[in-house]
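Trainee: sequence first, then the predicted structure:
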Amino acid sequence: MAVTLQDKLVVALSSRALFDFEEENQLFEEAGSQSYVQLQLTRLTQPAQPGVAFPLVQKLLRFNADGQHRVEVVILSRNDPVSGLRVFHSAQENHLQIERGVFTQGRTPFKYLRPLGAKLFLSVNESDVRQALEAGFPAARVFPDSIKSAEANPDEIRIAFDGDAVLFADDSERVFKERGLNAFQSHEAQYAQTPLPPGPFVPLLQAIHLLQTLPANQVPVRIRTALVTARSAPAHERAIRTLMSWQITIDEAMFLGGLEKGPFLQEFEPDFFFDDQTRHCESAKYAGPTGHVVHGVANPR
């Protein structure tokens, strides 16, 4: 029987998202690929330090602890295959069960998301993230300087999402951009009973929902989700009714009406937060690992 990843939560991520290769990348930027490869060769047996997505990956892989393979983590990297040796070695030294990887030596790797059936792609490369989103895959550009705290809530995965242009399409956000706040609030109140179109991160939310429905005695870690949005009443109702129409429950919802998101996220303590606006990401990165969803009206090419 052929091996398949069809029934699993597949997370694909670049080597820089999983491990801290910022020093090596700086050398690449300053001296080119040959110097970069030579440095990686001298460090093949030196495990890299954890990167932004490391705590999330570490916790997600615990869903496989009982022998049931529910989560698959794949390295999808612009690295050369030789440098890939260090990535796999670093994963092994950190006790991460990562068996699959694609290394493209400088070329964009996003096209391999489709055969993998990925439900999330994390990368530091904005172009790769944009192309992944345009191809229909949940993807985010990680902020390498985000705060990482694997020790917080060791038995719980906390994932927070922005609403418009992340969980929902950016149709309503376009109304706000083009006509202002009052027109946006009136529009959302008028269409409160009409579900919003799905945004790019719905496939990930659905996959997470399936993991959340597993009996508590079957898994050593639980997932807690939050909607953290600039919406406020009366625009809150349409967002909640949309989730209800999808038959998906969010554990926490924060309707902040334009307040800075960072302080609220510091209280939630996310293992990852996804937002389409860089100003919110800049605030959020001091609360935990953060990913910029380079999508929608806030992110024109």
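Mentor: Done, it's in. Keep in mind that what you see is a predicted model, and the values were worked out from it rather than measured.
Trainee: please make it C-alpha for all contacts and neighbour counts, starting now.
Mentor: Fine.
Trainee: so V73, which of the three states?
Mentor: Following DSSP: H, G, I helix; E, B strand; the rest coil, the label given to V73 is strand.
Trainee: that one is in contact with L96, isn't it?
Mentor: No. Checked against CA atoms under 8 Å, the pair V73 and L96 is beyond contact range at 9.2 Å.
Trainee: and the two? Which one has more around it.
Mentor: Counted by other CA atoms under 10 Å, V73 and L96 do not tie: V73 has more neighbours, with 23 against 18.
Trainee: give me the neighbour count for the nearest residue to that one once chain neighbours are set aside.
Mentor: Spatial nearest neighbour of V73, chain neighbours left out: V11 (4.9 Å); criterion: CA to CA, 6 or more residues apart in numbering. Neighbour count for V11, taken as other CA under 10 Å: 24.
Trainee: so which strand or helix has V11?
Mentor: strand 9-13 (DSSP states H and E).
Trainee: elements contacting that strand?
Mentor: Applying 3 or more CA pairs under 8 Å, 6 or more residues apart in numbering; DSSP states H and E, one finds that strand 9-13 contacts strand 71-77, strand 120-123.
Trainee: so can I have JSON lines of those strands showing distance to F274?
Mentor: What follows is the helices and strands packed on strand 9-13, written out as JSON lines (distance: least, CA to CA, whole Å):
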{"stretch": "strand 71-77", "distance to F274": "19"}
{"stretch": "strand 120-123", "distance to F274": "11"}
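Trainee: pick the most buried one from those strands.
Mentor: strand 120-123 (a mean of 26; mean count of other CA atoms under 10 Å).
Trainee: ok so, going back, between V73 and L96, what contacts are shared?
Mentor: L61 (CA atoms under 8 Å, 6 or more residues apart in numbering).
Trainee: before we move on, back to that, so what's the residue nearest to V73 up against?
Mentor: Applying CA under 8 Å, 6+ apart, we find V11 in contact with V71, E72, V73, V74, A118, K119, L120, F121.
Trainee: okay, pairing it with this:
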Amino acid sequence: MVSTIQNTDVKQKDADLAVVVAVTTRAVFESADDDGGDVYGVGVAFPLLQALHKVNERLLEESPAESLLFDVILITTDDEQQQQCSRITGSTRHYGLEVSRFCFSSQEDFTESLLKNNVQLFLTTDRNEALRASQNGVLSALLDQQLASCPSEQLRVMISGDAVLRPDTDPVPAGQKGAQSFSTQLGQMRQKFGIFNSPLSIVLVTLHGGRESCGDALRTLRSRGVSVDEAHCLAGAPRGPILSVLRSHFLLCDVVSCLEE
């Protein structure tokens, strides 16, 4: 069973134009060491939600009528957390998080809630959840513990150049379409800010191939209206060191194999 609760404390976004991002509650709030209090502690995804809010805030400063905004949903699949509905909503209010809706579902049917809410990006710390959502056509990204050290004043999105260059097939997989659509929307958002002091930074990382592959990925993204702030070509080198320095909030990739690495 899937249930959705609207957050009346937040002005609802335009359903047709907003970019819907769903984040699991367990990634946003830390409930492992539950002390029984009224408010959960903050989880690894807390800086991510703050960064998403900062982008929205700056977009509305540029144009109060702006409709291309991030619309954040918290999705709960843990039975124990579902019994703490009021604590989840209260914690969101306590920290001033801009969350439009709260979705509660079982592990078996959480993908139904993603599709029902037209989620364009699903973020979770659970690899199996990310894979299942991706296999059902929902663009997904896996969050890790390094996210806790990411900036909260700027959203940093990493795009896989290898995925960008993956040849189109007929028909194009839903996940690949989702990645292209999402990156295009990011590009539209990024164009609304100047070169400096932008609340949104797009980083391209090409794991394999040389400078030619990186250049091809850049040209492909530009053809979609996406200009990147940084581009890194690893040419087969280990990605761990550079990723820890770049401190991106998530890796945007359009294929299940990215989640299986």
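Mentor: Everything's here; your move. Note that the structure is predicted; figures quoted are calculated from it, not measured.
Trainee: if we can go back for a sec, quick one: map the residue nearest to V73 of structure 1 onto structure 2.
Mentor: Residue correspondence to structure 2 (TM-score structural alignment): V11 of structure 1 is matched to V21.
Trainee: pull the longest helix from structure 1.
Mentor: When structure 1 is parsed with DSSP state H, its longest helix is helix 81-93.
Trainee: that helix packs against which elements?
Mentor: Partner elements for helix 81-93 of structure 1 (3+ CA pairs under 8 Å, 6+ apart): helix 33-42.
Trainee: now do the helix it packs on against helix 81-93, angle only.
Mentor: Relative orientation of helix 33-42 of structure 1 versus helix 81-93 (axes from the mean of the first three to the mean of the last three CA atoms, to 10 degrees): 40 degrees.
Trainee: mean deviation, the strand holding V11 of structure 1 versus structure 2?
Mentor: Aligned to structure 2 and superposed, strand 9-13 of structure 1 gives a mean residue distance of 1.0 Å (mean CA distance after the TM-score superposition for structure 1).
Trainee: just checking, what packs against the next helix or strand after that strand?
Mentor: Moving toward the C-terminus from strand 9-13 of structure 1, the next helix or strand (DSSP H and E) is helix 15-18. The helices and strands touching helix 15-18 of structure 1, judged by 3+ CA pairs under 8 Å, 6+ apart, are helix 54-60, strand 71-77, strand 120-123.
Trainee: could you rerun that using 10 Å?
Mentor: The contact analysis (3 or more CA pairs under 10 Å, 6 or more residues apart in numbering; DSSP states H and E) places helix 15-18 of structure 1 against helix 22-31, strand 49-50, helix 54-60, strand 71-77, helix 81-93, strand 120-123, strand 139-142.
Trainee: deepest-packed of these, please.
Mentor: Burial among the helices and strands packed on helix 15-18 of structure 1, expressed as mean neighbours by mean count of other CA under 10 Å, is greatest for strand 139-142, which shows a mean of 30.
Trainee: give me the mean distance between it and structure 2.
Mentor: Compared with structure 2 after fitting, strand 139-142 of structure 1 has a mean deviation of 1.7 Å; criterion: mean CA distance after the TM-score superposition for structure 1.
Trainee: wait, which of the helices and strands packed on helix 15-18 of structure 1 is closest to I159 of structure 1?
Mentor: Of all the helices and strands packed on helix 15-18 of structure 1, helix 54-60 sits nearest to I159 of structure 1, with 9.0 Å by CA to CA.
Trainee: quick check: the closest one aligns to which part of structure 2?
Mentor: So helix 54-60 of structure 1 sits over residues 46-52 in structure 2, by TM-score structural alignment.
Trainee: residues near the equivalent of V226 of structure 2 over in structure 1, how many?
Mentor: Taking TM-score structural alignment for the superposition, V226 of structure 2 sits opposite I248 in structure 1. Neighbour count for I248 of structure 1, taken as other CA under 10 Å: 15.
Trainee: next one: I248 of structure 1 from V82 of structure 1, what distance?
Mentor: Distance, I248 of structure 1 to V82 of structure 1, by CA to CA, to the nearest Å: 43 Å.
Trainee: ok so, going back, now structure 2: which of the contacts of V11 of structure 1 match?
Mentor: Contacts conserved in structure 2 for the contacts of V11 of structure 1, counting by both residues aligned by TM-score structural alignment, their matches' CA atoms under 8 Å: V71, E72, V73, V74, A118, K119, L120, F121.
Trainee: what angle separates the strand holding V11 of structure 1 from strand 71-77?
Mentor: Using the same axes, to 10 degrees: strand 9-13 of structure 1 against strand 71-77 is 20 degrees.
Trainee: list the contacts of stretch 227-241 of structure 2.
Mentor: 156-159, 161, 184, 186-188, 190-191, 195-196, 198, 200-215, 217-219, 221-222, 242, 246 (CA atoms under 10 Å, 6 or more residues apart in numbering).
Trainee: what about it, how long is it end to end?
Mentor: 24 Å.
Trainee: in that stretch, which residues are buried?
Mentor: S227, V228, A231, C233, L234, A235 (16 or more other CA atoms under 10 Å).
Trainee: tell me where structure 1 has helices.
Mentor: Taking DSSP H as the criterion, structure 1 carries its helices at 15-18, 22-31, 33-42, 54-60, 81-93, 113-116, 126-134, 171-179, 181-190, 202-212, 236-245, 262-268, 278-284.
Trainee: now those helices in TSV, with distance to G291 of structure 1?
Mentor: TSV is the format used below for the helices of structure 1 (distance: least, CA to CA, whole Å):
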stretch	distance to G291 of structure 1
helix 15-18	10
helix 22-31	17
helix 33-42	26
helix 54-60	12
helix 81-93	21
helix 113-116	18
helix 126-134	10
helix 171-179	19
helix 181-190	26
helix 202-212	14
helix 236-245	21
helix 262-268	13
helix 278-284	7
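Trainee: out of those helices, the one nearest A150 of structure 1 is which?
Mentor: Of all the helices of structure 1, helix 54-60 comes closest under CA to CA, at 5.0 Å.
Trainee: just how off-centre is the closest one within its chain?
Mentor: 11 Å (CA atoms, centre = their mean, to the nearest Å).
Trainee: cool, stretch 224-235 of structure 2 as well?
Mentor: 18 Å.
Trainee: ends of that stretch, how far apart?
Mentor: Using CA to CA, the two ends of stretch 224-235 of structure 2 sit 24 Å apart.
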